[in-house]
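Asker: attaching a predicted model along with its sequence, questions to come.
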Amino acid sequence: MKELFEKISSYNIFNYLLPGVIFGFWISKEAGFEIDGDILTKAFIYYFLGLVVSRFGSLVIEPFLKWVKIAKFESYKDHIKASKKDDKIDLLSEVNNMYRTIIGLISLIGLIKIYLWIEMKFTCLVNWRIPITLIVLLLMFTLSYRKQTGYISKRIKSNLNGK
């Protein structure tokens, strides 16, 4: 167990585990979803919840912040080039992603509160909670896969072009 925790990077802790624990705590208190299991099982569940929160931040929050011009991004090619010259950029990017994940966490909590309120008004939705959740997760991870594949392709092209 100790070895497992030693291998977890600060990125994983601040962008997945911490938001997952906060989200899991909120879900259990506000929405009545208890997270059962031993410490290791809970750690994996919290990590997964944090991964979901992080993906929401990446797929929804980031484009929204770009659209309202709160965030401006440099090209991925320039990011790769600059990161090779200044390794502090990776740390700054990690912190930046943590802020985006926290915005995603707060937004998701708000959206779930709204959904639970709607569910109280239309009680038939209670029976659809799991299918709706699975469809949203499938869509979100499919889009995440597409986005990550794009980053990999850009990185390969950048390295093949020698830039």
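Answerer: Everything's here; your move. Note that the coordinates shown come from a computational prediction; the quantities given were computed from them, not determined experimentally.
Asker: CA atoms for contacts and neighbours, from now on please.
Answerer: OK.
Asker: so how many other residues sit close to L108?
Answerer: L108 has 17 neighbours, counted by other CA atoms under 10 Å.
Asker: determine which residue lies closest to the centroid of the chain.
Answerer: S54 (0.8 Å; CA atoms, centre = their mean).
Asker: grab the nearest non-local neighbour of it.
Answerer: T101 (4.9 Å; CA to CA, 6 or more residues apart in numbering).
Asker: what's around the one you found, how many residues?
Answerer: 27.
Asker: need the contact list for it.
Answerer: 15, 19, 53-54, 56-58 (CA atoms under 8 Å, 6 or more residues apart in numbering).
Asker: can you flag which of those belong to strands?
Answerer: Under the assignment DSSP state E, the contacts of T101 contribute nothing to strands.
Asker: thinking again about what came up before, can you tell me the helix or strand for the residue nearest to S54?
Answerer: helix 88-121 (DSSP states H and E).
Asker: which SSE is immediately downstream of that helix?
Answerer: Next along from helix 88-121, by DSSP H and E: helix 129-160.
Asker: tell me which other helices or strands that next one touches.
Answerer: Secondary-structure packing of helix 129-160 (3 or more CA pairs under 8 Å, 6 or more residues apart in numbering; DSSP states H and E): helix 39-56, helix 76-85.
Asker: before we go on, here's another structure to hold up against the first:
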Amino acid sequence: MTDIVSKITSYNLFNYLFPGVLFAVIATKWSIYNFKVENIILGVFLYYFMGMTISRIGSLWIEKVLKKSKLVKFSNYKDLVYSSKKDDKINLFSEINNTYRTLISLGFCLLLTKIYSEYDDYFDIPDIYTTSGLTIFIIIIYILSYKKQTEYINKRIKANKD
């Protein structure tokens, strides 16, 4: 367990565990769902997974919306790779940037949970639809995340070759 804790980076804490815990606490108060877990070890893994999923939603959709709305503009990836070798603060700023995006995603996920909670109570949606839909949604999120991460790896390899 000590080995696992020593390998947790600030990125893991602020982009996965922190938003997962926040989501569980706030969604439990705002909705009809209870995300509290009594077993602390199980809770850490569950909240980490929830936060990682929230982060992926931010990476896949929130980022795209912000780019298309022209609220944010990204630099060329090759320039990022080159510049981050010269200025190590860029990686820190990128991590902070991703935390902000994850917190935006957290707000979006909390809002969706609240809305769904209201409709679930009103329409009495069967659990099988909720769990099946959520499972399919999570599978799609991680397929798209895998694709995006593979593209980043390929871009980084290409940028380092040039």
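Answerer: Okay, I see it. Bear in mind the structure is a predicted one, so any value in this text is a computation, not a measurement.
Asker: to L138 of structure 1, which of the helices and strands packed on helix 129-160 of structure 1 lies closest?
Answerer: Among these, helix 39-56 comes nearest to L138 of structure 1, with 10.8 Å by CA to CA.
Asker: quick check: buried residues in the helix or strand that comes right after that closest one?
Answerer: On the C-terminal side of helix 39-56 of structure 1, the closest following helix or strand by DSSP H and E is helix 62-67. The neighbour-count check on helix 62-67 of structure 1 (16 or more other CA atoms under 10 Å) flags E62 as buried.
Asker: now swap in stretch 115-122 of structure 2 and tell me
Answerer: Neighbour count says stretch 115-122 of structure 2 has 116-117, 120 buried, by 16+ other CA under 10 Å.
Asker: return the member of the residues you listed nearest to T150 of structure 2.
Answerer: Using CA to CA, the buried residues of stretch 115-122 of structure 2 come closest to T150 of structure 2 at Y116, 32.7 Å.
Asker: check contacts around K69 of structure 1.
Answerer: Taking CA under 8 Å, 6+ apart as the definition, K69 of structure 1 has no contacts.
Asker: returning to what we had before: distance of the residue nearest to S54 of structure 1 from L40 of structure 1?
Answerer: 23 Å (CA to CA, to the nearest Å).
Asker: swap in I112 of structure 1?
Answerer: Applying CA to CA to I112 of structure 1 and L40 of structure 1 gives a distance of 26 Å.
Asker: could you dump the helices and strands packed on helix 129-160 of structure 1 to a markdown table with distance to C124 of structure 1?
Answerer: A markdown table is the format used below for these (distance: least, CA to CA, whole Å):
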| stretch | distance to C124 of structure 1 |
| --- | --- |
| helix 39-56 | 26 |
| helix 76-85 | 45 |
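Asker: could you look up the SS state of D36 of structure 1?
Answerer: coil (DSSP: H, G, I helix; E, B strand; the rest coil).
Asker: pretty sure it contacts F44?
Answerer: No - if you go by CA atoms under 8 Å, D36 of structure 1 and F44 don't touch, sitting 11.5 Å apart.
Asker: quick one: buried ones out of the contacts of T101 of structure 1?
Answerer: 15, 19, 53-54, 56-58.
Asker: from those residues, which is closest to L137 of structure 1?
Answerer: F56 (9.7 Å).
Asker: contact partners for that closest one?
Answerer: Applying CA under 8 Å, 6+ apart, the residues near F56 of structure 1 are 101, 104, 108, 140.
Asker: please report the distance of the closest residue to the second one other than its chain neighbours from F23 of structure 1.
Answerer: Right, G104 of structure 1. The shortest distance from G104 of structure 1 to any non-neighbouring residue, by CA to CA, 6+ apart, is to G57 (4.5 Å). Separation of G57 of structure 1 from F23 of structure 1 (CA to CA): 13 Å.
Asker: what of Y99 of structure 1?
Answerer: Distance from Y99 of structure 1 to F23 of structure 1, counting by CA to CA: 15 Å.
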